[in-house]
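I need the structure of the sequence given here:
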Amino acid sequence: MTIIILVFLLAGLIKGVIGLGLPTIAMGLLSVVMPPSVAASLLIIPSLVTNLWQLLIGPNFIRLFKRLWTMNAAIILGSLVSPLPSLNSGSSWTQAALGWVIVAYGLWGLAAKAAPNPSRHERWLSPIMGYITGAISAATGLFVIPAVPYLQALQLNKNDLVQALGLAFTASTIGLALQLAKGDALAQLDYSQCVVALIAALVGMFFGQHLRRHISEIAFRRCFFIGLIALGVYMAWR
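Coordinates of the predicted model:
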């Protein structure tokens, strides 16, 4: 229980500062000490609550939903119908794949300025990005690749980006929960641990939002992505 509290405090703190990172940190650290399917199950409630909060705080939910609905529908579809083995399968490659996904996310985060704007291809590209995100989410428990780089490349304003990320993360959480429900991971879940994880994540987010006003977000993001790369390499090697 202590590990769960510390992990979700840290994950919530990072999400509070930079607006993302809770599933990445939680899956990365928890998968070192427990099966990835169990770690992903613990993530469902804290992720859903924090992402709904992130989704609903902005003023443009309807407009963004209409713009990005194909991407988010494809996320759920990719979570349920994918050629990749799911977390439920117990595949031995899952943790290594999780590590390399984290490394890819970290490398992208350090070089994000070079991402081109794909807006003119959005109609056909959004569902493709969504499906790939859902497939990777079902296999690794991570929601970030390629949804986060894609949404940031669309050059949305700050408030719209935070809300769009909340929308994509909510769809990813629902898709992952449906995928896990097909196995026995959710049936064996200790929901008291989920409540503890949720409280820890919310406390971490509160302090993260406070820290955001006092530290350089650029410096924090750089340290965050470097740390992710190190964690991912360790997991893949292990």
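
drop to CA atoms for contacts and neighbour counts, all remaining ones
OK.

from Ser126, how far off is the residue of the chain most remote from its centre?
Most distant from the centre of the chain: Arg120, at 25.8 Å, with distances by C-alpha atoms, centre = their mean. Arg120 is 11 Å from Ser126, where distance means C-alpha to C-alpha, to the nearest Å.

what packs against whichever helix in the chain runs longest?
Assignment by DSSP state H gives helix 158-181 as the longest helix of the chain. Applying 3 or more C-alpha pairs under 8 Å, 6 or more residues apart in numbering; DSSP states H and E, one finds that helix 158-181 contacts helix 36-56, helix 61-80, helix 122-140, helix 147-153.

how close does the residue farthest from the centre of the chain sit to Val195?
43 Å.

same deal with Gln179?
For Gln179 relative to Val195 (C-alpha to C-alpha), the value is 21 Å.

which SS class is the residue nearest the centre of the chain?
Residue closest to the mean C-alpha point of the chain, counted by C-alpha atoms, centre = their mean, is Phe143 at 3.7 Å. With DSSP: H, G, I helix; E, B strand; the rest coil as the basis, Phe143 sits in coil.

one more, for comparison:
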Amino acid sequence: MTALIGLESILSLALVFAVALLAGFVKGCVGFAMPTVMMSGLTLLLPPEQALAALIIPTLLTNTWQALRQGVRSAWQTVIRFRVFLAAGCVCLVASAQLVPVLNARALFGLIGGPILLFACAQLAGWRPVLGSRSSRVEAAVGGFTGLIGGVSGIWGPPTVSYLTAINVPKQDSVRAQGTIYGLGAVALAGAHIQTGVLRPDTLPLSLFLIPAALIGLAIGFRVQDKFDQATFRRATLLVLIVAGLNLLRRAVFG
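Predicted coordinates for the structure are as follows:
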């Protein structure tokens, strides 16, 4: 079985399963960070391209569950509300995904990791920038940048959450919006990386193997999240953003 999914031992099998379980749990608690946790953990055991392929299917399914948790109608309303963000993000994601085989992404990780870290730390310290009104230009710019880094790394949570925090979206709406945005992004990512060859017959089995762990972790995380009030949810979100920012800076420095 280890050979079928591209791993060398039962221990490696257990470790990647544990990484997916943890990633699903964190996502269930705060609505995002699953690709961040999975890439951080899996790249300790796998080449980056194989790790990216492994997270695609679990990310797609967990985001579908998250987006539809309050029903199809609510998910569709979220699509309409954030259509500019989604359109810009999908276009840039598909475009940047084509560069994965040739692009050194370390500079990009640094450019996003630094601002995300500063934003989250400042928010925890009491600074609360709030956009007075939503702007299509700002939303398109944030969506486009989110798609750019998402196509290269499979990670699009930090800029999305930063934007949702800045426009003061309530907890339940924020989690549903994240699921919808990330879910549609995951569809685009899967399609793009089938085309680039990252997701192929020899990398697909590991991605399928990680589905149960991700879904179990997500279910447990949902139960924890349901107990959070708005303030606790916001603090938890910012703490995870700090970890995500630090991880992106680590990848920028050390690769």
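
and the TM-score, once the two are fitted together?
Here the TM-score for the pair of chains, by TM-score structural alignment, normalised by the length of the first structure, is 0.83; 234 aligned residues with a C-alpha RMSD of 2.8 Å.

returning to what we had before: in the second structure, which residue range corresponds to the longest helix of the first structure?
Aligned using TM-score structural alignment, helix 158-181 of the first structure spans residues 171-194 in the second structure.

mind listing what the counterpart of the residue nearest to the centre of the first structure in the second structure touches?
When the second structure is aligned by TM-score structural alignment, Phe143 of the first structure is paired with Trp156. Contacts of Trp156 of the second structure were listed using C-alpha atoms under 8 Å, 6 or more residues apart in numbering, and they are Pro35, Thr146, Gly147, Ile149, Gly150, Tyr182.

what sits against the residue mapped onto Tyr131 of the first structure from the second structure?
Aligned by TM-score structural alignment, Tyr131 of the first structure pairs with Gly144 of the second structure. With contact set as C-alpha under 8 Å, 6+ apart, Gly144 of the second structure has these partners: Phe85, Ala88, Gly89, Cys90, Val91, Cys92, Leu93.

let's have the residues you listed in a markdown table, adding neighbour count and distance to Leu118 of the second structure.
Formatted as a markdown table, the contacts of Gly144 of the second structure follow (neighbours: other C-alpha atoms under 10 Å; distance: C-alpha to C-alpha, whole Å):
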| residue | neighbour count | distance to Leu118 of the second structure |
| --- | --- | --- |
| Phe85 | 24 | 23 |
| Ala88 | 20 | 25 |
| Gly89 | 31 | 23 |
| Cys90 | 25 | 26 |
| Val91 | 17 | 27 |
| Cys92 | 20 | 25 |
| Leu93 | 29 | 24 |
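
so which of these hold up in the first structure?
By both residues aligned by TM-score structural alignment, their matches' C-alpha atoms under 8 Å, the contacts of Gly144 of the second structure still in contact after alignment to the first structure are Phe85, Ala88, Gly89, Cys90, Val91, Cys92, Leu93.

any idea which of those residues is the one closest to Val224 of the second structure?
Phe85 (28.5 Å; C-alpha to C-alpha).

number of nearby residues for the closest residue to that closest one other than its chain neighbours?
Nearest residue to Phe85 of the second structure in three dimensions, chain neighbours excluded: Gly143, at 4.4 Å (C-alpha to C-alpha, 6 or more residues apart in numbering). The local packing of Gly143 of the second structure (other C-alpha atoms under 10 Å) involves 28 other residues.

SS state for the counterpart of Pro35 of the second structure in the first structure?
Alignment note (TM-score structural alignment): Pro35 of the second structure maps to Pro23 of the first structure. Judged by three-state DSSP, the three-state class of Pro23 of the first structure is helix.

ok, Pro23 of the first structure - contacts?
The neighbourhood of Pro23 of the first structure, defined by C-alpha under 8 Å, 6+ apart, consists of Ala11, Leu43, Ser47, Gly141, Leu142, Phe143.

can you redo those as CSV with distance to Gln152 of the first structure?
Shown next, in CSV, are the contacts of Pro23 of the first structure (distance: C-alpha to C-alpha, whole Å):
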residue, distance to Gln152 of the first structure
Ala11, 21
Leu43, 24
Ser47, 20
Gly141, 21
Leu142, 17
Phe143, 14
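
so which of those is the most crowded?
Most surrounded of the contacts of Pro23 of the first structure: other C-alpha under 10 Å gives Gly141, at 33 neighbours.

and Thr94 of the first structure, how many residues sit next to it?
23.

ok, Ala114 of the first structure next?
Neighbours around Ala114 of the first structure, by other C-alpha under 10 Å: 9.

what do we get in the second structure for it?
Using TM-score structural alignment, Ala114 of the first structure pairs with Arg128 in the second structure.

got a list of what that match touches?
Arg128 of the second structure touches Ala122, Ala166, counting by C-alpha under 8 Å, 6+ apart.

repeat that for Cys90 of the second structure.
Contacts of Cys90 of the second structure by C-alpha under 8 Å, 6+ apart are Gly144, Gly147, Leu184, Gly185, Ala188.

let's see if you can find the most crowded of these.
Busiest of those [other C-alpha under 10 Å] is Gly147, holding 34 neighbours.
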